[in-house]
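Student: When you get a sec, could you give me coordinates for this:
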Amino acid sequence: MMPKTDDLILFAQVVELGSFSKAADANGLTNSVVSKRIARLEKELGSTLIHRTTRRLTLSEAGQVLYQRARLVAQTAQEAFDAITGYSQSLQGHIRMSVPTISGELLLAQAVAEFCELHPAISVDMSLENRFVDLVGEGYDLVIRTGHLDDSNLIARHILDSHWTICAAPAYISRRGKPQVPEDLLQHNCLIYSYQESGARDWLFNRYGEIYPLRVSGNFSTNNAAALRRAALAGHGLAYVPRCLVYPDLQSGRLVELLPQQVGKILGIYAVYPYSRQPPRKIKLLIEHIRSRYMDIKHYF
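Tutor: Sure thing, here's the model as predicted:
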């Protein structure tokens, strides 16, 4: 028997809201009705979808696979209703998003919380991570990412470009000297930002309009930008980081910018979401809100 579309949508809501009772409240149902409909769905599919405990719900492997399809069914159904009723003019529901750690701590945590306050019927779950998440496979509605994403199933909207900088504390420069050309870095302790799997030691430079890498070395590496900044501030070496991370430090003189005309790393910052003819209005408005907050401090980048 073909599962009922309503049951698929209800299943997606149970997963997103994290409990049978919240899904029941959202649909004006009793807990027992929700439980029976999920049990009916499991029986029709011949698979356990949700492992129930007293504290939380956990998806089985089959449940994870079905959820990715069921949420698309729910979204498509909602868009169909929106097109007829004009319901899209109201804003409600849940948004799951992933953002880079630096932007997340610098401005996105506050920007997204502000968006939720402006639209009380919307809730947002924001993860801070630098990896390229599987947007569709992991169930994200929106991702803010740096760097180009080559995936025809995704829409990437450019927000702004992030320029990188090489910097060091005045104490380090007075002790070790100030590099005049990129090759001088080979004689310095270069602190490595190892958030990426490869290329962390290959610093990029611009020479006569062409970008080339220089392999550097150093005695400290970390995948955490805040830790790298602290090591640089303490005078332990040179750091090659997004300018926005250290902008206040450069302005105050706690860090000094080095080789500014020759640093060649520039990464675009993008809002990325799954391809569809008409993304939900709440996603479009959140992107606009986020973009405006980036523009407010674009001089950091």
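
Student: going forward, measure contacts and count neighbours with C-alpha atoms only.
Tutor: Noted.

Student: Now for the residue nearest to S35 when sequence neighbours are not counted, how many residues are close by?
Tutor: Excluding its sequence neighbours, the residue lying closest to S35 (C-alpha to C-alpha, 6 or more residues apart in numbering) is F20, at 6.9 Å. Neighbourhood size, F20 [other C-alpha atoms under 10 Å]: 24.

Student: Next up, the contacts around F20.
Tutor: F20 makes contact with 14, 31, 34-35 under the criterion C-alpha atoms under 8 Å, 6 or more residues apart in numbering.

Student: How far off centre is the host helix or strand of S103?
Tutor: Using DSSP states H and E, S103 falls within helix 101-103. Computed by C-alpha atoms, centre = their mean, to the nearest Å, the separation of helix 101-103 from the middle of its chain amounts to 9 Å.

Student: Just the buried positions in stretch 18-38, please.
Tutor: 19-24, 34-35, 37-38 (16 or more other C-alpha atoms under 10 Å).

Student: now the end-to-end length of stretch 235-253.
Tutor: Terminal residues of stretch 235-253 lie 13 Å apart, using C-alpha to C-alpha, to the nearest Å.

Student: just the helices in the stretch 151-300 of the chain please.
Tutor: For the stretch 151-300 of the chain, the helices defined by DSSP state H, counting those that start in this stretch occupy 170-176, 225-233, 243-252, 281-296.

Student: To R56, which of those helices lies closest?
Tutor: Proximity to R56 (C-alpha to C-alpha) singles out helix 281-296 among the helices of the stretch 151-300 of the chain, at 27.8 Å.

Student: I'd like the distance from the helix or strand just after the helix holding S103 to the chain centre, please.
Tutor: Going down the chain from helix 101-103, the next helix or strand is helix 109-118, by DSSP H and E. Here helix 109-118 shows a centroid-to-chain-centroid distance of 15 Å under the convention C-alpha atoms, centre = their mean.

Student: and this one, so I can compare the two:
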Amino acid sequence: MNNELYLRDLRVLCTVARRGSFIAAAAELGTSPPYVSKRIAALEAMWGVQLFHRTTRRVAVTEDGDIAYNRARRILEEVEEMNDLLAGGEREPRGMLRISTSLRLGRLHITPILSMLRTRYAELDIWLELVDRRVDLAGENFDLDVRVGDVQEASVIPHKIAESTRVLCASPRYVESRGAPRSLPDLVQHDCLAFRDRQQAFGVWQLTGPNGTEAVKVTGPMASNQSDIVREWALDGHGIIMASEWDVADSIESGALIRILPEYSRPADVWAVSTARSSASAKVRVAVDFLRQQLSDGPFALRRLL
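Tutor: Presented below is the predicted three-dimensional model:
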């Protein structure tokens, strides 16, 4: 048996099972759907079982396929862990690094930083997925989830890679027409543009100020699950937003947005979260250190308000 080809086939199996599609698996693996189909057929012929139920829209794992997927995933994890242990800390990262993060942070900062990381480490392959939800690291086979806000799960390893806060702001046009709130409870009387992010309860803003941490239920005429959309609405004068300072620092500096209740803010540090197993791998250690360095002091660093 060609062990290298066998491990590649197991990786194909795991990717198809996780993505639920030969086409999506091929895109992630950087190959063609016919190649993926051929390798799955080879495994099915070797084992004498059907691994997937195939339909025109997607593939579903069979009972035998689920057994094979779970075993194959463990084998691949063990092989990578063994390589890291035997090579020690000197080995350059290699293999597939799978990262998830939120859409705007991913587009503005994580994407270009990962491009720099790939330039430095030629043996490292990268899959970046931008999602507006918390991911299941182990279940979805991600190595890292880069997120804004507190890490609440006890089953993951959090690595702080940048400090930041969320602040309240609005356009001068909105303040001229509606006035500025003088206290946190005054927000109830204002149009607040809600953003359904990965962490916070929708429509409830929790901020820390002179009286400690307070929560206020806000309402408004417009809401979205995309932070860049809500930011554009605020620039157009439709209401008040709570946004990460790195996302609005340029607009505040230019005067397009102004701070509202500047004595209030919400901690919104950036974390790279991994499982205990993946945190020991060379590729994850290198990625975490590189993200931390670049987000703090690099061309795509997160801006802080003075």
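
Student: And the TM-score between these chains?
Tutor: Overlay of the two chains. TM-score (TM-score structural alignment, normalised by the length of the first structure): 0.81; 284 aligned residues with a C-alpha RMSD of 3.4 Å.

Student: List the contacts of L149 of the first structure.
Tutor: Residues near L149 of the first structure by C-alpha under 8 Å, 6+ apart: A156.

Student: Counterpart of it over in the second structure?
Tutor: Aligning on TM-score structural alignment places L149 of the first structure opposite V151 in the second structure.

Student: How about S174 of the first structure?
Tutor: Mapped onto the second structure by TM-score structural alignment, S174 of the first structure lines up with E176.

Student: What is the neighbour count of that match?
Tutor: Neighbours of E176 of the second structure under the rule other C-alpha under 10 Å: 10.

Student: And A249 of the second structure, by the same measure?
Tutor: Residues near A249 of the second structure, counting by other C-alpha under 10 Å: 20.

Student: ok, and the closest non-adjacent residue to it?
Tutor: L305 (6.1 Å).

Student: Now do the one you found: how many residues are near it, please.
Tutor: 13.

Student: related to what we said a few turns ago, closest one to L128 of the first structure out of the contacts of F20 of the first structure, please.
Tutor: Nearest to L128 of the first structure among the contacts of F20 of the first structure is V14, at 24.2 Å by C-alpha to C-alpha.

Student: What residue in the second structure is paired with M126 of the first structure?
Tutor: M126 of the first structure maps onto L128 in the second structure, by TM-score structural alignment.

Student: what's the distance between its match and Q199 of the second structure?
Tutor: 20 Å.

Student: And W246 of the second structure, by the same measure?
Tutor: Distance from W246 of the second structure to Q199 of the second structure, by C-alpha to C-alpha: 17 Å.

Student: Look at those two and report which has more neighbours.
Tutor: W246 (18 against 15).

Student: Isn't the more buried one up against L302?
Tutor: Yes. Counting by C-alpha atoms under 8 Å, L302 is a contact partner of W246 of the second structure at 5.3 Å.

Student: residues near S281 of the second structure, how many?
Tutor: For S281 of the second structure, using other C-alpha under 10 Å, the count is 22.

Student: Does it touch V79 like I think?
Tutor: No. S281 of the second structure is beyond contact range of V79, at 11.0 Å (criterion: C-alpha under 8 Å).

Student: L85 of the second structure pairs with which position in the first structure?
Tutor: Checking TM-score structural alignment: L85 of the second structure goes with A83.

Student: still on that earlier bit, looks like the residue nearest to A249 of the second structure contacts S251 (just checking).
Tutor: No. Counting by C-alpha under 8 Å, L305 of the second structure does not reach S251; the two are 11.0 Å apart.

Student: ok so, going back, can you verify the match of L149 of the first structure is assigned to a helix?
Tutor: No. Counting by DSSP: H, G, I helix; E, B strand; the rest coil, V151 of the second structure is not found in a helix; it is coil.

Student: quick one: Q78 of the first structure from Q92 of the first structure, how far?
Tutor: Distance of Q78 of the first structure to Q92 of the first structure, computed by C-alpha to C-alpha: 12 Å.

Student: Kindly apply the preceding question to E16 of the first structure instead.
Tutor: 13 Å.

Student: Counting neighbours, go ahead and name the busier of those two.
Tutor: Legend: neighbour count by other C-alpha under 10 Å for E16 of the first structure and Q92, higher for E16 (18 against 14).

Student: Excluding residues flanking it in the chain, which one is nearest that one?
Tutor: H94 (7.6 Å).

Student: how many other residues sit next to the counterpart of E210 of the first structure in the second structure?
Tutor: In the second structure, E210 of the first structure lines up with G212, judged by TM-score structural alignment. By other C-alpha under 10 Å, 8 other residues sit near G212 of the second structure.
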